[in-house]
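Student: I'll drop the sequence and a predicted model, then ask my questions.
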Amino acid sequence: MLIDTTLREGAQLFGAYFSMEARERIVSGLLSIGVDEIELGWVGQEGLDELVRAIGKRRGRTALSVWSPCREADIRKAAGLEVDRINIGVPVSDLHIRNRLRIDREGLLERLARTVLAARLLGMDYVSVGLEDLSRADPDFALRVAGLAQDVGAARVRLSDSLGLLTPVKTAQTVATFKKALTIDLAVHCHDDFGMATGNAVTALAGGADFADASLLGIGERSGIAATEELAAYLTLKEESHAYKVENLRDLCHFVSQAAGVPIPRTKAIAGKDIFACESGLHAHALSKSPELFEPFDPSRIGADRMVAVGGKSGRAAVAHALARRGLELPEQRLTVLVDEVRKLAWELERPLTEVELTKLVEN
């Protein structure tokens, strides 16, 4: 199941500032996709209470949550919000415990127990504890923290690879270890510093994790985290284990791109404009016969269009098919000449030809 944290992790992206209107539109889009949980922001964030009220009963089956540091004062603030879950962050590496919190391991355990108990006493039924910087922590101590969280009433433990250091293999091993030790829900939060976030998240879910964090376009601190659109599409179209409404993903990604000031590469998985574009002669010819030969799924499933163009890499079959789509057919000799002209012009322009440019070549 997916926890979308575009409005918490994503909002921490350098230079990203979401207006209230943008935040409401992102939530509406996520609700239409059917993500399982939306992390709306962090305790103390400006406008958070207003956003929660604006969503109201529109949430349907989607759970709403907020993030909080491991402090009782912040827990009390969170209790005043009409959300379903609270995600408490607690660092488990000695580097963070010592240099950031200025306490020792025993002090951390005491603080965690006190904070989770306070949350439960304040009526929060679903408390999630995020183990931050897990990949640099002492594994035995991290397990001890997770076990304590479970013992004092947490409903979920979230494993955070805060610096994106894990590989899929290591992720699978880590999930298996914690899954064996716990009876409560298990989630992962995978950063993308080495480009493995989505792969690690998929691996974690396949290995028994109940939830995976993600954000639209994968935006977040530094290189960001696993991408919502990639996970939702994979789980729906490839694994067929979920039924997210993936036809709405691309429009929402493009809105987030504009709102956050993050351009979408034209080859970006799921969201890019050219992911179903083809110029190569062999592939273009094959697509004309059987699209599934070189496409992982029908473009229409995600609201995309197939685009086949001729250019410097096109052969006779591809050019002939392009003409056939226009109801045209040329003799072999003229077709050979046209192929040469298509390649020549494409190399001069350094791109495939447009429909108008191809038509002009044919007319000439």
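Tutor: Noted; the coordinates are in hand.
Student: please make it C-alpha for all contacts and neighbour counts, starting now.
Tutor: OK.
Student: in whichever strand or helix holds residue 52, what counts as buried?
Tutor: Taking DSSP states H and E as the criterion, residue 52 maps to helix 48-55. By 16 or more other Cα atoms under 10 Å, the buried positions in helix 48-55 come out as 48-49, 51-52.
Student: cool, and stretch 88-105?
Tutor: In stretch 88-105, counting by 16+ other Cα under 10 Å, buried: 88-94, 96-97.
Student: for this structure, which segments count as strands?
Tutor: Ranges of strands in the chain, per DSSP state E, are 2-4, 37-42, 63-69, 85-91, 126-132, 156-161, 185-190, 211-214, 277-278, 307-308.
Student: which of these is buried the deepest?
Tutor: strand 211-214 (a mean of 28; mean count of other Cα atoms under 10 Å).
Student: here's the one I want to compare it with:
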Amino acid sequence: MANTDYSKNELMNFIDQSPLNIEICDVTLRDGEQTPGVAFTRDEKIDLALELDSIGVEVIEAGFPVVSTSEKDIVKEISNLGLDANICCLARSVIDDVDAAIDCDVDIVSIFIAMSDLHLKFKYHKSCADVFSCAMGAIEHAKDHGLKVRFAAEDATRTNIETLKRAFLAAEDYHVDYVSIADTIGILSPATTHYLVSEVKKVVNTPICIHCHNDLGMATANTLVAAEAGAKQLHTTINGIGERAGNASLEELLVALRVQHGIETYDTTKLNSISRKLEKYSGLPTAVNKAVVGKHAFTHESGIHVMAILEEPRTYELFTPEMVGGKRNLVVGKHTGKKALKGIVNDLGYELDQDELCALISKVKNCTEVKKGLSKERLEEMIRNVRSH
């Protein structure tokens, strides 16, 4: 098809098409690297930063500078690449962390503190007032040095909501540029996400960020709902990598924003290529049924589906593979009927008479490889074989 997008008019009429004021902050280079067993090299981090910038991601969280000298050097190098994206880094509510961020020439520093009872008791062994005071001191120091500041409430989703509101309101007095709700353990659902973001938005004027983890498999859905409730900055990672079960998936969120809300700001045609790079650099294989970039995202085997796809791809595809830099794959397997097989054979450039087609379908059904689906090369070998007899 010439177009890479299907008509928005074909969406079901209950889908919300209201405009959203959003930006993407991709945290692959920081939170993504906290995936067990993952450590990106300097060149890999720079390459991923360049790719994210080319897609149109507005903010790239490049790392956690205080972790090591090499981490600090890489963050500084990314900050000075001249990218269109703003470069962000992470800092605890500690002056030394903020100084490391200042040294890196970043645009934004994300200063975090946890205020949930659980973290106060077992991690900090301090009162909420004490840890909040530390955070405000770090924020003031960062603002005095000209940095934009994101005040992030770690474990926000297990923090008393009134405590959270008061903290964000107080942070506004220090002129923070963002307040961030971190669902650190992935406890949110779409309903609770909408409620929490809506409640915070009632009392703060500062742009709200949402940072979701995927422990219940809802990180992308929660992030989309947060945007619909008024969150501005949406946090993602490529392929949804991250601690434990990972973060909200960049590719899933960008496509959802485009399909559900008509947001075409981002170059989604690069999603498959950046996904493959992340897979290579991280050593983490992508699930074949992963939405948008999985091997099976545009693969069809069922005879009824294949016949319809050959006639009109929209019958069984929400969006085109070209829209995300992917390819359609029609698989011959045990569910493939004669009509669908004929269409696939014709699509490969072959013509078979009725007897040859019957012979081919018989070979396909009895082939030991059929369980996994036949490759194009194996099918062509079979076609040549039945034509030669």
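Tutor: Done, it's in. This one's a predicted model, so the numbers in the text were calculated from it and none came from an experiment.
Student: which among the buried residues of stretch 88-105 of the first structure gets closest to residue 178 of the first structure?
Tutor: residue 92 (14.3 Å; Cα to Cα).
Student: surely that closest one touches residue 131?
Tutor: Yes - counting by Cα atoms under 8 Å, residue 92 of the first structure does reach residue 131; the two are 5.9 Å apart.
Student: that older thread, grab the two from the buried residues of stretch 88-105 of the first structure that are most spread out in space.
Tutor: Using Cα to Cα, the pair of these lying farthest apart is 88 and 94, separated by 18.2 Å.
Student: which residue packs closest to the residue mapped onto residue 150 of the first structure from the second structure, ignoring adjacent ones?
Tutor: Residue 150 of the first structure maps onto residue 172 of the second structure when the alignment is built from TM-score structural alignment. Spatial nearest neighbour of residue 172 of the second structure, excluding adjacent residues (Cα to Cα, 6 or more residues apart in numbering): residue 206 at 6.9 Å.
Student: thinking again about what came up before, who touches the helix holding residue 52 of the first structure?
Tutor: Outside helix 48-55 of the first structure, the residues within contact range by Cα atoms under 8 Å, 6 or more residues apart in numbering are 20, 23-24, 27, 40-42, 81-83.
Student: to which residue of the second structure is residue 190 of the first structure aligned?
Tutor: Match for residue 190 of the first structure (TM-score structural alignment): residue 212.
Student: wait, I meant residue 200 of the first structure
Tutor: So residue 200 of the first structure corresponds to residue 222, using TM-score structural alignment.
Student: how far away is that match from residue 236 of the second structure?
Tutor: Distance from residue 222 of the second structure to residue 236 of the second structure, counting by Cα to Cα, to the nearest Å: 12 Å.
Student: number of residues surrounding the equivalent of residue 110 of the first structure over in the second structure?
Tutor: Alignment note: residue 110 of the first structure maps to residue 133 in the second structure; criterion TM-score structural alignment. Number of residues near residue 133 of the second structure (other Cα atoms under 10 Å) recorded here: 13.
Student: cool, and residue 161 of the second structure?
Tutor: 15.
Student: mind checking how far it is from residue 139 of the second structure?
Tutor: Remark: distance between residue 161 of the second structure and residue 139 of the second structure (Cα to Cα) = 22 Å.
Student: picking that back up, just send the strands of the first structure back as TSV, with distance to residue 296 of the first structure too.
Tutor: TSV is the format used below for the strands of the first structure (distance: least, Cα to Cα, whole Å):
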stretch	distance to residue 296 of the first structure
strand 2-4	22
strand 37-42	27
strand 63-69	31
strand 85-91	36
strand 126-132	35
strand 156-161	29
strand 185-190	25
strand 211-214	22
strand 277-278	13
strand 307-308	15
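Student: tell me which of those lies nearest to residue 317 of the first structure.
Tutor: strand 307-308 (12.6 Å).
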